[in-house]
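> here's a sequence, model it:
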Amino acid sequence: MSVELRPGTVVCGRWHGNAYRIERVAGRGATATVYAAWGPMGRVALKVAADEACVLVEAVTLRDLEARGAALGPFLRDVDEADIGGRPVLFLALDWVEGVPLNRFSFGRRPEVAAAVLEQILDVLERLHAAGLVFGDLKPANVLVAPGSPPRAGVVDFGGVTPQGRLVRAHSELYDRAAWGAGGRTADPAYDLFAAALTFLAAVIGEARLAAFFNRKRSVAALCDIIRADSRLAPYRPVLEPALHGRWASAGAMRRALAAASDAGLSAVPPRDRLTAGLVGACAVAVAWFLLASAAWWERQ
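Next up is the predicted model:
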């Protein structure tokens, strides 16, 4: 059962006594609502459970990763319950991560930007897989991106993390390997890499367009047709198609191939664009020399 907390509401933990003042809703999901809030440790993401079992699993997973020295997402600062709406409700307080979900991040759908984000996602997956775990519910909404060159990306919502070999604990149909007829829902690294490829694809072509393809024809062949039909994706085809077919040996291997594809994509700038960039650079040098010469002339006067 979900709860709705208004800005200014103070949530007080029953067991630890920490108080959190709600600032705004930061995100909503099937298992919890996340609020930007202020508490004793500063600004936090306060995750108020709608499904306590899933949120508790996330807390246990994060604690376990931190204990191993393999923390991959925001640190868990507090786990407690509060009286909300006349009943005890579980909540987590996590480090606040700056950024917006990838599906709302404005970057002009440029593949090279999406690739920079995907490299960071694959780095997280590589370390998670090394710990014997699978993320499970990877999708653009669970990737926070902050502006930069390259943009900084972080993976959030570890409630679907599942030990390898079991059925994935949580999934979203559009990014689910089984829903596309590409395999089962057993938690293995390839499950995450399939979702990673679709996350990249959704970032470039748009989630709505990907969903439209999904509603018409659910197959890996249809996904490959999308990639081959978009010239912007040509450098990334050797990375994406093996992920869709479950052929990558590891997230690290996919990340290294993506880095090489990104270099190839950047070098394939049309000649006209290279000429424009060269002219801009030449103009900048000329202006700099003019300013230096002017400064020297004024010093002699």
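> drop to CA atoms for contacts and neighbour counts, all remaining ones
Fine.
> can you say which helix or strand has R24 in it?
R24 belongs to strand 19-28 when assigned by DSSP states H and E.
> just the buried residues of that strand, please?
By 16 or more other C-alpha atoms under 10 Å, the buried positions in strand 19-28 come out as 19-23, 25, 27.
> second input sequence below; structure requested for side-by-side comparison:
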Amino acid sequence: MEKKNHTLKNEAPDLPNGTRLLGKWYRKPYHIRGILGRGATGVVYLAEAREGEVALKVGNNSMSITSEVNVLKHFAKVQGHILGPSFIDADDVYINGRKYPFYVMEYLQGETLFNHIDRHGKEWGPVLIVQLLGDLDRLHRAGWVFGDLKPDNLIVVGGPPYRVRWLDVGGTTVLGRSVKEYTEFFDRGYWGLGDRKAEPTYDLFAAAMILLNMTYKKRFEKGRDGKETLIAHIEGSRVLSPYQQWLKKALFGQFADAEKMRQALMHIISKEAKPLSKDPSSQAQQKSANHQKKKRKKQKGGGRRQGFSSVDVVLVISFLLLASALYWVGQVI
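Prediction:
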């Protein structure tokens, strides 16, 4: 399930905590504090620098590291929006007599998508996807696709408002080429629903799969028929009920671009958040509340009422709408 499309073996060194690295060219010192993650092109460490805590990636191939550095530099800001970690430094270092390339980037502190959903509820998953689609649209317009899009490469920072940020740009690929890296569960080729050409719909498929992954909290196998398996999981979740058609359009390549997919998702979210006054049960509750109110006026010292009235419902919905607004603000920060 975790197979990736890469040819270079990751031979980046394992550095124990406390290791001191000194850049060959710029002579900047870094102290290793721990491992943050491993990828196809290197190992990312938490390090201490003059600027404070940073993320430092040591690789085994200069071309791959240079490519990632160029992506970070190029997309540090796209139309005023910060997409990935800020680039800080790039250099070479000698470890046990062998030269390794490395680069340093901003250390993003936050929580995983799964932890965020655990704290706030699965209903907030689509809101995070709205933010992600906005960033993908800006990336695609600049001529790139993310490629290896999955929860492991994303982090939720700040809050409120919360913000989705990208952690690893190693799979970013120029439009029209073959995707450099992929993870099977989020790869449309694995599910038999497309090729691995770097185009916007490749990322849109992965974005929809992230919502499925956040809902089920596991990566299921495709079985005999990938398409039928996905449909079964979409239709088998109560949480995903409002998003069934949206998910199918995304997985089957029916959205022209990320912005259209984003607008469609925002429409569903806003529709779900509308007051329940049009619902028959809500109207019945309103009539009952009015009746109780008139009755209490005729009584002396009627005491404090129990339970929830339509006013309580409106207050709760207003709170949810306010929370949604905070997320929308987070999207454009």
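> ok so, going back, P74 of the first structure: which of the buried residues of strand 19-28 of the first structure is nearest?
Here the nearest of these to P74 of the first structure, counting by C-alpha to C-alpha, is G27; it sits at 15.2 Å.
> skipping adjacent residues, who's closest to the aligned residue in the second structure for the closest one in space?
In the second structure, the residue equivalent to G27 of the first structure is G37, according to TM-score structural alignment. Spatial nearest neighbour of G37 of the second structure, excluding adjacent residues (C-alpha to C-alpha, 6 or more residues apart in numbering): V44 at 5.2 Å.
> helix, strand or coil for the one you found?
strand (DSSP: H, G, I helix; E, B strand; the rest coil).
> so it sits against L36, correct?
Yes: assessed by C-alpha atoms under 8 Å, V44 of the second structure is found in contact with L36 at 5.4 Å.
> for the residue nearest to G37 of the second structure, give me its contacts.
Counting by C-alpha atoms under 8 Å, 6 or more residues apart in numbering, V44 of the second structure makes contact with 35-38, 55-58.
> rebuild these as TSV, extending it with distance to L204 of the second structure.
Below are those laid out as TSV (distance: C-alpha to C-alpha, whole Å):
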residue	distance to L204 of the second structure
I35	30
L36	27
G37	25
R38	25
A55	28
L56	29
K57	28
V58	30
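> in the first structure, which of the residues you listed still touch?
Using both residues aligned by TM-score structural alignment, their matches' C-alpha atoms under 8 Å, the first structure keeps these contacts from those: 35-38, 55-58.
> could you check how far the match of G27 of the first structure is from G125 of the second structure?
24 Å (C-alpha to C-alpha, to the nearest Å).
> give me the common contacts of V44 and L36 of the second structure.
A55.
> for the longest helix that the first structure contains, which positions count as buried?
As assigned by DSSP state H, the longest helix anywhere in the first structure is helix 271-300. Counting neighbours by 16+ other C-alpha under 10 Å, one finds that helix 271-300 of the first structure has no buried residues.
> cool, and stretch 119-133 of the first structure?
119-122, 124-129, 133.
> output those as a markdown table; include the columns secondary structure and distance to P189 of the first structure.
Shown next, in a markdown table, are those (DSSP: H, G, I helix; E, B strand; the rest coil; distance: C-alpha to C-alpha, whole Å):
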| residue | secondary structure | distance to P189 of the first structure |
| --- | --- | --- |
| E119 | helix | 16 |
| Q120 | helix | 16 |
| I121 | helix | 13 |
| L122 | helix | 11 |
| V124 | helix | 12 |
| L125 | helix | 8 |
| E126 | helix | 9 |
| R127 | helix | 11 |
| L128 | helix | 9 |
| H129 | helix | 6 |
| L133 | strand | 8 |
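> let me know the closest of those residues to V60 of the first structure.
L133 (13.2 Å).
> give me the element the residue opposite I210 of the second structure in the first structure once aligned is part of.
Under the alignment (TM-score structural alignment), I210 of the second structure maps onto T199 of the first structure. For T199 of the first structure, the host element (DSSP H and E) is helix 189-205.
> contact partners for the residue nearest in space to the middle of the second structure?
Nearest residue to the geometric centre of the second structure (C-alpha atoms, centre = their mean): L154, 4.7 Å. Residues in contact with L154 of the second structure (C-alpha under 8 Å, 6+ apart) are 112-113, 164-168.
> same thing but at 7 Å, please
164-167 (C-alpha atoms under 7 Å, 6 or more residues apart in numbering).
> same deal with S294 of the first structure?
S294 of the first structure touches nothing, counting by C-alpha under 7 Å, 6+ apart.
> quick revisit: ok, the match of G27 of the first structure touching A55?
No: G37 of the second structure sits out of contact with A55 when judged by C-alpha atoms under 7 Å, with a separation of 10.1 Å.
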